[in-house]
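Trainee: Have a look at this prediction, sequence included:
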Amino acid sequence: MIEIINLTKRYGNITAVTDISLTIPNGQLFGFLGPNGAGKTTTIKTLVGLLKPTLGTVKIEGFDVQKQPLEAKRVVGFIPDKPFIYEKLTGREFLQFIAGLYQVEQRDVEERITQLLDMFELSDWGDELVESYSHGMRQKLVMSAALIHQPQVIVVDEPMVGLDPKGARLVKKIFRELCDKGTTIFMSTHTLEIAEQMCDHIAIIQKGQIIAQGTIEGLHRLAQTTKTNLEDIFLELTGGYEMKEVIEFLKN
């Protein structure tokens, strides 16, 4: 479970996030959408403890991220949009390293690594150096690393970057299976089609504030539009139709 309570984050005179509150229950795949500069990355970094909030509280599985950082981080897996991997390690060695950071019981490490490499179709590459991996393979390795300690909550920023259609479908399947087993997933993405296909619940942030949240059907009613796909609903709610109309005009 994720609880974001009256979260505000300021950088000097700039307020990136203003008094947002969200409660995300166990087993939900939650989509977090917004235009560039809306406050998504700031929220995510605060959620995983990389930034300290100016005001407000973030709790992961009941642990206050600021007051109980180690306990909170033990139950969360983070998949950033621009991950760093040690290229001179093999995939297996990298997962062993991450397992050590999370203090995974040694007797469980090799079994989990084998399961994850198989799950993400990396078994044949487990003993190859990461520098030989394609971008999509690196993305799948990072996802494997985020799951090595079996977190109850996963926070993911742009999960499908660099994945081919087969890889993207595999990740969708894995995420859904995890949620069905009770894992909570907080996912930020610019790919609205992905959000529409995957998410149980969606929040839209603009200029640092939550302007809408709900199911696709609920957002459709809120937007008061005859359009039914998430892209049109998103543009209606964020005022993006003006730019869309300009682009269509230029095309003609």
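Mentor: Arrived safely. Model, not experiment: these values are computed from the prediction.

Trainee: from here on, contacts and neighbour counts on C-alpha atoms
Mentor: Fine.

Trainee: Do you have the strands of the chain handy? List them.
Mentor: 2-11, 14-24, 29-33, 55-60, 63-64, 76-79, 153-157, 184-188, 201-206, 209-214 (DSSP state E).

Trainee: CSV please, covering those strands and showing distance to residue 223 and mean neighbour count.
Mentor: As requested, the strands of the chain are exported to CSV (distance: least, Cα to Cα, whole Å; neighbours: other Cα atoms under 10 Å):
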stretch, distance to residue 223, mean neighbour count
strand 2-11, 24, 18
strand 14-24, 20, 16
strand 29-33, 15, 24
strand 55-60, 29, 20
strand 63-64, 34, 18
strand 76-79, 31, 23
strand 153-157, 25, 23
strand 184-188, 21, 25
strand 201-206, 12, 21
strand 209-214, 9, 18
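
Trainee: Quick one: closest of the ones you listed to residue 131.
Mentor: Comparing these against residue 131 with Cα to Cα, the closest turns out to be strand 76-79 (19.1 Å).

Trainee: Packing partners of the closest one?
Mentor: Counting contacts by 3 or more Cα pairs under 8 Å, 6 or more residues apart in numbering; DSSP states H and E, strand 76-79 packs against helix 135-147, strand 153-157.

Trainee: Rebuild these as a markdown table, extending it with distance to residue 97.
Mentor: Shown next, in a markdown table, are the helices and strands packed on strand 76-79 (distance: least, Cα to Cα, whole Å):
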| stretch | distance to residue 97 |
| --- | --- |
| helix 135-147 | 9 |
| strand 153-157 | 19 |
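
Trainee: before we move on, the earlier item: can you list the strands of the chain in TSV and add distance to residue 136?
Mentor: Converted to TSV, these look like this (distance: least, Cα to Cα, whole Å):
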stretch	distance to residue 136
strand 2-11	29
strand 14-24	29
strand 29-33	22
strand 55-60	29
strand 63-64	33
strand 76-79	13
strand 153-157	15
strand 184-188	18
strand 201-206	26
strand 209-214	31
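
Trainee: got another, please set it beside the one above:
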Amino acid sequence: MQLQSTPLLEVEQLTGGYSRQRPVLHQLNFSVYAGEMVGLIGLNGAGKSTTIKHILGLMQPHTGEIRLKGRAIQADPTAYRRTYAYVPESPQLYEELTVREHIELAAMAYGMRREDYEARSSALLEEFQMSAYANRLSAHLSKGMKQKVMIMSAFLVRPELYIIDEPFLGLDPLGIRSLLELMVKVKESGAAILISSHILTTIERYGDRYLLLQKGKLTAAGDMDALRAQAGMPGASLDDVFCSLVTRGEPH
């Protein structure tokens, strides 16, 4: 795919983690452009979720910089955060709010117009088979339904960047299909997607580029042809390439 000249998300020389004495991430450099889906892949403990937390502004880098649309979070936290929407691995909802109230809260946080909220929320509730549960408290939802609320809230606001962490866990097959169709639609509209997932067959089918993390270091990056070339496995699947690259030895 043809990438624009200016990245939407820029990560430069990012070193970070919970302790300065033992950083989790080591000098990460990568960019994400409008209109592409980038898969963040790696074994458990590789640093994927820590990377996402730094991009979200939940953790501060030890060194390096993260910019969205050329802006670091310190310059304008509200504008920075309105650039993205986040779907976490574990749904985080307010137990005393209904499904509809959660979606409306997202609309308010992003300053959506009422008419846009009404039209989009109705369509999303129908798409994810949640219309009948719109007035149910989140405390009474299954994990899969809670995940659908997080997904609907993210896609309601139509940000420029979607940050999605292991979204398929707990979703039923129809929910997975609806999510994938939405991701294709927003990507075609020009939004960017950074997605972390262990479901490599799905990531390969829908992704444009991939970032392989090993022990907090970026050890491979690029499209399928680039990863296959690095692994010396022409024509191989992402699953096979991944297994080969992560078992060749520890990154230094």
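Mentor: Looks like it came in fine. No experiment lies behind these values; they were computed from the predicted model shown.

Trainee: who wins for proximity to residue 33 of structure 1 among the helices and strands packed on strand 76-79 of structure 1?
Mentor: Short answer: strand 153-157, nearest of these by Cα to Cα, at 10.5 Å.

Trainee: Could you list the residues in contact with the closest one?
Mentor: Here strand 153-157 of structure 1 makes contact (Cα atoms under 8 Å, 6 or more residues apart in numbering) with 1-2, 44, 48, 60-61, 75-81, 146, 183-189.

Trainee: Give me the mean distance between it and structure 2.
Mentor: For strand 153-157 of structure 1, the mean deviation from structure 2 after alignment is 0.5 Å (mean Cα distance after the TM-score superposition for structure 1).

Trainee: okay, and the longest helix along structure 1 goes to which residues in structure 2?
Mentor: The longest helix of structure 1 (DSSP state H) is helix 165-180. Helix 165-180 of structure 1 lines up with residues 173-188 of structure 2 when matched by TM-score structural alignment.

Trainee: now what about the matching stretch, what contacts it?
Mentor: Residues contacting stretch 173-188 of structure 2 (Cα under 8 Å, 6+ apart): 34-37, 127-128, 148, 151, 155, 158, 168, 192-193, 206.

Trainee: Any chance of TSV for those residues, columns distance to residue 115 of structure 2?
Mentor: Below are these laid out as TSV (distance: Cα to Cα, whole Å):
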residue	distance to residue 115 of structure 2
34	26
35	26
36	29
37	29
127	19
128	20
148	22
151	20
155	16
158	14
168	30
192	25
193	26
206	31
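
Trainee: Go through those residues and give me the one with the most neighbours.
Mentor: The residue in the contacts of stretch 173-188 of structure 2 with the most neighbours, by other Cα atoms under 10 Å, is residue 148 (29 neighbours).

Trainee: now that residue: how far from residue 57 of structure 2?
Mentor: 24 Å (Cα to Cα, to the nearest Å).

Trainee: any idea how far residue 188 of structure 2 is from the closest residue to residue 171 of structure 2 other than its chain neighbours?
Mentor: Distances taken as Cα to Cα, 6 or more residues apart in numbering put residue 144 closest to residue 171 of structure 2, at 4.9 Å, once the chain neighbours are dropped. Separation of residue 144 of structure 2 from residue 188 of structure 2 (Cα to Cα) stands at 26 Å.

Trainee: Which one of the two is surrounded by more residues?
Mentor: residue 144 (17 against 13).

Trainee: Just list the residues touching the residue lying closest to residue 172 of structure 2 once chain neighbours are set aside, thanks.
Mentor: Spatial nearest neighbour of residue 172 of structure 2, excluding adjacent residues (Cα to Cα, 6+ apart): residue 144 at 7.1 Å. Listed by Cα under 8 Å, 6+ apart, the contact set of residue 144 of structure 2 reads 169-172.

Trainee: can you check residue 233 of structure 2 too?
Mentor: So residue 233 of structure 2 contacts residue 241 (Cα under 8 Å, 6+ apart).

Trainee: residue in structure 1 matching it?
Mentor: Using TM-score structural alignment, residue 233 of structure 2 pairs with residue 225 in structure 1.

Trainee: any idea how far its match is from residue 59 of structure 1?
Mentor: 35 Å.

Trainee: ok, now residue 143 of structure 1?
Mentor: On the measure of Cα to Cα, residue 143 of structure 1 and residue 59 of structure 1 end up 22 Å apart.

Trainee: now swap in residue 23 of structure 1 and tell me
Mentor: 10 Å.

Trainee: do residue 6 of structure 1 as well
Mentor: Taking Cα to Cα, one finds residue 6 of structure 1 at 12 Å from residue 59 of structure 1.

Trainee: same deal with residue 72 of structure 1?
Mentor: 8 Å.

Trainee: Pull up the overlap in contacts between those two.
Mentor: residue 65.

Trainee: ok so, going back, can you pull the residues that touch both of residue 23 and residue 59 of structure 1?
Mentor: Common neighbours of residue 23 of structure 1 and residue 59 (Cα under 8 Å, 6+ apart) are 2-4.

Trainee: Alignment lookup: residue 79 of structure 2 to structure 1.
Mentor: In structure 1, residue 79 of structure 2 lands on residue 71 (TM-score structural alignment).
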